[in-house]
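In: this one's sequence-less:
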């Protein structure tokens, strides 16, 4: 979808709870989820608290003492585990930075992608940071604070045996995608005449990749930065080829992605937007992008609901 400080100014970043068991959500208390893994480590980016922004936090968040973040793991480079089973990647690192800037704990809670919006509606989580595309349909429920802009890429087996060169070449072919993603909707909407794309939706992104490796699909489609990462890191880069859009280096059908918050939570939306803008102004947002090879997908400012802009 890696920031760390030597001092967290009272805002300790909380690692994914129950990550190894595959369960969703943290414990009843943010302190319960905190452990040695939340300490500053490596060369992650850090920031300082802005007391003026802390004052803008909604009362219920202040009373709880943390922001609960729904995140689908693994979904590299947006979210993944390091050798110590600490969650790293663009979303957790940016989430921890937001907590530091706001002076509040952040609990990163593993959540299956297709249940991530319901987890907000059930008050299990406060915000979504999971590489979620900002779309008009999702805006019926969420407001997005957008943080990247890019399209999707196509992965095919090494050597590209089916000669896929363009998006239209997917017509008549079986394409694997993660369930509940925008890519599935885009593929089904393609104008292929009598030879539509056969979309195979699978529970996780890894399942969609595995389908291609096993020959059960002709291609796998995901956000461009995810597809590029998968191609580079699977079998030392020998398993897949990336089909890129020559007319749009940031990917086919570029869209905005961002932090999703229930649209009625106006106070929380605004303080998250201002905190993200502060991280942009000081350069730490850009550093997190660069650490995760996402610099080409940067946005210039923290804006909301740009998914309606074509």
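Out: On my side now, so go ahead. Remember, predicted model here, so these are calculated numbers, not experimental data.

In: when you work out contacts or count neighbours from here on, use the C-alpha atoms and nothing else.
Out: OK.

In: elements contacting the longest strand seen in the chain?
Out: In the chain, assigned by DSSP state E, the strand with the most residues is strand 142-157. Under the contact criterion of 3 or more Cα pairs under 8 Å, 6 or more residues apart in numbering; DSSP states H and E, strand 142-157 touches helix 205-213, strand 219-223, helix 224-233, strand 240-243, strand 252-262, helix 266-282.

In: quick one, it and strand 219-223 angle?
Out: Using axes from the mean of the first three to the mean of the last three Cα atoms, to 10 degrees, one finds that strand 142-157 and strand 219-223 are set 150 degrees apart in direction.

In: coming back round to it: packed most tightly, which of the helices and strands packed on strand 142-157 would that be?
Out: Across the helices and strands packed on strand 142-157, averaging neighbours per residue (mean count of other Cα atoms under 10 Å) puts strand 219-223 on top, at a mean of 27.

In: any idea which helix or strand carries the residue located most distally from the centre of the chain?
Out: Computed with Cα atoms, centre = their mean, the maximum C-alpha offset from the centroid of the chain is found at residue 194, amounting to 34.5 Å. Here residue 194, judged by DSSP states H and E, is contained in no helix and no strand.

In: check it against this one:
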């Protein structure tokens, strides 16, 4: 399906058996599609699986009104490296992470604010953005191995990642604590996790924040945190639902989405800002071609901010939060 000259494809990269049963109820379009990309890190390799294409990006759900359509900007499009312009598309790594990326059960077009941004950027650049859903912790290694051109999906920008990939900033974020409804916990700050079992996404910045909190628990002489790491967000949610973990730490927008979809099972408690920064963005391969592509994406993002497209996207998909005044390039 075409949208103002840009086709948007969803390519699956691994089997969906891990999402069967109750976990699927947390990973379909009417509920949670887990596995966040608010951070990336380890070296696991995606499992090979047949790819499946979906239709164009849907803007019929969410709140905040329709998102305006942009058209190709010849000046910005000219910044795209010639080899990529000839290719006509970008391979985009991502993971399921509402509300940033929401993939319907059984496949199809992803929704959420990242696909909405991708659509508008594609229109501005005159490029097709092909999203490939991959295991969470394979994204940064995949960029380093040049399997993907870029990655999108609420990827946190921090000093460690800036050493290995280029970033173009998109949004501001925070993290929160999600617990089982009626469990009697009151978790308002990171020190409240001491003595509890916490589920986090493997390789995420939230995992790093929990590890740091655990060091502080030990230094204070109180009971440490028992940390459980999971490969996707739905598994972390299931751990809390089944009482294997007491707390899930993740992006505020994602956990808000989960609690809204399952108000009888989960509740959101306190939120916090990480010390290593809370700005998220598009990650790009660190190559000469990637450096040039980053300039095009940076110019495109600032156009979307200035003409109100980003405000409409964040109103529709992220409760009006996360908007930044200007996109920055981290070469």
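Out: Structure's in. What do you need? Not measured: the values here are computed from a predicted model.

In: now which residue in structure 2 aligns to residue 202 of structure 1?
Out: Alignment of residue 202 of structure 1 against structure 2 is given by TM-score structural alignment, with residue 230 as its counterpart.

In: quick one: contacts for that match?
Out: Neighbouring residues of residue 230 of structure 2 by Cα atoms under 8 Å, 6 or more residues apart in numbering: 199-202, 236.

In: returning to what we had before: starting at the chain centroid, how far to the longest strand of structure 1?
Out: Taking the mean C-alpha point of strand 142-157 of structure 1 and that of its whole chain, the gap between them comes to 9 Å (Cα atoms, centre = their mean, to the nearest Å).

In: tell me where structure 2 has helices.
Out: In order along the chain, structure 2 carries the following helices (DSSP state H): 22-25, 74-77, 82-87, 113-125, 139-144, 159-162, 205-219, 233-241, 252-261, 288-306, 309-317.

In: can you redo the ones you listed as TSV with distance to residue 183 of structure 2?
Out: Putting those into TSV (distance: least, Cα to Cα, whole Å) gives the following:
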stretch	distance to residue 183 of structure 2
helix 22-25	20
helix 74-77	52
helix 82-87	52
helix 113-125	32
helix 139-144	35
helix 159-162	36
helix 205-219	20
helix 233-241	10
helix 252-261	14
helix 288-306	41
helix 309-317	29
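
In: among these, which is nearest residue 187 of structure 2?
Out: Taking Cα to Cα as the criterion, residue 187 of structure 2 comes closest to helix 205-219 out of the helices of structure 2, the separation being 13.0 Å.

In: ok and the closest one relative to strand 247-251, angle-wise?
Out: With the same axes, to 10 degrees applied, the angle from helix 205-219 of structure 2 to strand 247-251 works out at 130 degrees.

In: list the helices and strands helix 205-219 of structure 2 packs on?
Out: Secondary-structure packing of helix 205-219 of structure 2 (3+ Cα pairs under 8 Å, 6+ apart): strand 197-201, strand 226-230, strand 247-251.

In: what does that helix rub up against?
Out: The list of residues contacting helix 205-219 of structure 2 from outside it, by Cα under 8 Å, 6+ apart, reads 38-40, 156, 175, 190-191, 193-194, 200-201, 223-225, 227, 229, 249-250, 274.

In: hmm, 6 Å instead?
Out: 39, 194, 200, 224-225 (Cα atoms under 6 Å, 6 or more residues apart in numbering).

In: same check on stretch 268-287 of structure 2?
Out: The contact list for stretch 268-287 of structure 2 (Cα under 6 Å, 6+ apart) reads 143, 149-152, 154-158, 165-178, 187-188, 290.

In: out of the residues you listed, which are buried?
Out: 143, 149-152, 154-158, 165-178, 187, 290 (16 or more other Cα atoms under 10 Å).

In: measure the residue positioned nearest the centre of structure 2 to residue 208 of structure 2 for me?
Out: When Cα atoms, centre = their mean is applied to structure 2, the residue found nearest the centroid is residue 153 (2.7 Å). Residue 153 of structure 2 sits 18 Å away from residue 208 of structure 2, taking Cα to Cα, to the nearest Å as the criterion.

In: translate residue 321 of structure 2 into the numbering of structure 1.
Out: Residue 321 of structure 2 is assigned residue 296 in structure 1 as its aligned equivalent, the criterion being TM-score structural alignment.

In: over to residue 165 of structure 2?
Out: Aligned by TM-score structural alignment, residue 165 of structure 2 pairs with residue 142 of structure 1.

In: likewise residue 83 of structure 2?
Out: Here residue 83 of structure 2 is matched to residue 60 in structure 1, going by TM-score structural alignment.

In: check contacts around its match.
Out: Contacts here follow Cα under 6 Å, 6+ apart; on that basis residue 60 of structure 1 touches nothing.
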